[in-house]
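In: have a look; sequence and predicted model below, questions after that.
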Amino acid sequence: MANQANSDQLVGILRDTVVALVRRDGPDLSARQLGVFLTVYLTDGPHTVRGLAAELNVSKPAITRALDRLGELDLARRKVDPMDRRSVLVQRTLKGASFLRDMRSIMTAAEQTARETVVPEEARKAG
């Protein structure tokens, strides 16, 4: 039962985070775009279209479309690999780093809200 409650809490944090991202001024990313963005920013690179497609188990055109949008928003950029001109590297940007920082703050607030909600609920059940 505790495992279910923890899972529900995590899903609630995700929901609150996504809702906050949608409501605020700024980019509104699809799940795929967010997955690509987070992979680029939270895992060690270098990142390539081919590598991202393999890691996320989606097609290269799907990664390309996500990167097109991330590029429009200046959250990531593509650069031809100087060592292998056939390969394209995905790079982080200052605006992307700022977006990730904002996202961390939003998630931290959502987690705090979830904790405050669970404690009174557990006290009510115990009493």
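Out: In hand now; what should we look at? Numbering: from 1, shown residues only.
In: only C-alpha atoms from now on, for both contacts and neighbour counts.
Out: Fine.
In: so which bits of the helix or strand containing Glu55 are buried?
Out: Using DSSP states H and E, the element containing Glu55 is helix 49-56. Judged by neighbour count (16 or more other CA atoms under 10 Å), helix 49-56 contains these buried residues: Val49, Arg50, Leu52, Ala53.
In: with stretch 2-11 instead?
Out: Across stretch 2-11, burial judged by 16+ other CA under 10 Å covers Gln9.
In: same check, this time on stretch 72-82
Out: Neighbour-count burial for stretch 72-82, with 16+ other CA under 10 Å as criterion, is recorded at Leu73, Asp74, Leu75, Ala76, Arg77, Arg78.
In: other residues contacting that stretch?
Out: With contact meaning CA atoms under 8 Å, 6 or more residues apart in numbering, stretch 72-82 is reached by 27, 37, 67, 70-71, 86-97, 99.
In: between the buried residues of helix 49-56, which is nearest Val18?
Out: Of all those, Val18 sits closest to Leu52, with 22.5 Å by CA to CA.
In: report the contact partners of that closest one.
Out: Applying CA under 8 Å, 6+ apart, the residues near Leu52 are Val36, Thr39, Ile63.
In: could I get those as JSON lines with secondary structure?
Out: JSON lines is the format used below for the contacts of Leu52 (DSSP: H, G, I helix; E, B strand; the rest coil):
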{"residue": "Val36", "secondary structure": "helix"}
{"residue": "Thr39", "secondary structure": "helix"}
{"residue": "Ile63", "secondary structure": "helix"}
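In: A further structure is provided below for comparison with the first:
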Amino acid sequence: MANTTQSDQQVSLLRDTVVAMVRRDGPDLSARQLGVFLTCYLQDGAHTVRGLAAHLNVSKPAITRALDRLGELDLARRKVDPLDRRSVLVQRTLKGAAFLRELRSIMGEAATVARTEKSAEIVRAPVSRRASAG
């Protein structure tokens, strides 16, 4: 039951974050675009189209389409690898770093609201239920 509750809370946090992202003025990213973006920004090291495709288990054309959109939004850019001209490196941008900060802020706010709601729910719960929740 505790795992289900924790999973439900995580899914609710994801929902609240996605809803907040959709409501604000800014780019809407698909799940694939967001996955590519977060992989590039949260995992250290150089990222290539080939490497991202392997890591995310999707085709190189799918990564290319996601990068096309991220490039249009200036959230990432592609550059030919000077050491291997057949390879394309994905670079972070200042706008992408700002987008990640905004995403973290939105998630933090959603998590705070969720904790506040959970605390209020525990306070409102009958004494017998409160004892089993702790």
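Out: The structure has been received and is ready for your questions. As the structure is a computational prediction, the values presented were derived from the model and not from experiment.
In: show me how far stretch 27-41 of the second structure is from its chain's centre.
Out: What separates the centre of stretch 27-41 of the second structure from the centre of its chain is 7 Å, taken as CA atoms, centre = their mean, to the nearest Å.
In: actually, stretch 33-44 of the second structure.
Out: Using CA atoms, centre = their mean, the offset of stretch 33-44 of the second structure from its chain centre is 8 Å.
In: the helices in the second structure, which residues?
Out: Along the second structure, the segments classed as helices by DSSP state H run 2-23, 31-42, 49-56, 60-72, 94-124, 127-133.
In: can you name the residues of the first structure that the first one overlays?
Out: Counting by TM-score structural alignment, helix 2-23 of the second structure lines up with residues 2-23 of the first structure.
In: check the mean deviation of the matching stretch from the second structure.
Out: Aligned to the second structure and superposed, stretch 2-23 of the first structure gives a mean residue distance of 0.8 Å (mean CA distance after the TM-score superposition for the first structure).
In: stretch 109-118 of the first structure too?
Out: Once fitted to the second structure, stretch 109-118 of the first structure is off its aligned match by 0.5 Å on average (mean CA distance after the TM-score superposition for the first structure).
In: buried stuff in that stretch?
Out: Using 16+ other CA under 10 Å as the test for burial, stretch 109-118 of the first structure gives Ala110, Glu111, Ala114.
In: from the chain's centre, how far out does it sit?
Out: Counting by CA atoms, centre = their mean, stretch 109-118 of the first structure is centred 20 Å from the centre of its parent chain.
In: the second structure: matching residues for that stretch?
Out: Under TM-score structural alignment, stretch 109-118 of the first structure corresponds to residues 109-118 of the second structure.
In: in space, what's closest to Gly35 of the second structure - neighbours in sequence excluded?
Out: Leu56 (7.9 Å; CA to CA, 6 or more residues apart in numbering).
In: over to Ala66 of the second structure?
Out: Gln33 (4.9 Å).
In: residues contacting that neighbour?
Out: Gln33 of the second structure is in contact with Ala66, Leu67, Arg69, Leu70, counting by CA under 8 Å, 6+ apart.
In: these, buried ones only, as a ChimeraX selection?
Out: Buried residues among the contacts of Gln33 of the second structure (16+ other CA under 10 Å), as a ChimeraX selection:
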select :66,67,69,70
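In: still contacting in the first structure, which of the contacts of Gln33 of the second structure?
Out: Using both residues aligned by TM-score structural alignment, their matches' CA atoms under 8 Å, the first structure keeps these contacts from the contacts of Gln33 of the second structure: Ala66, Leu67, Arg69, Leu70.
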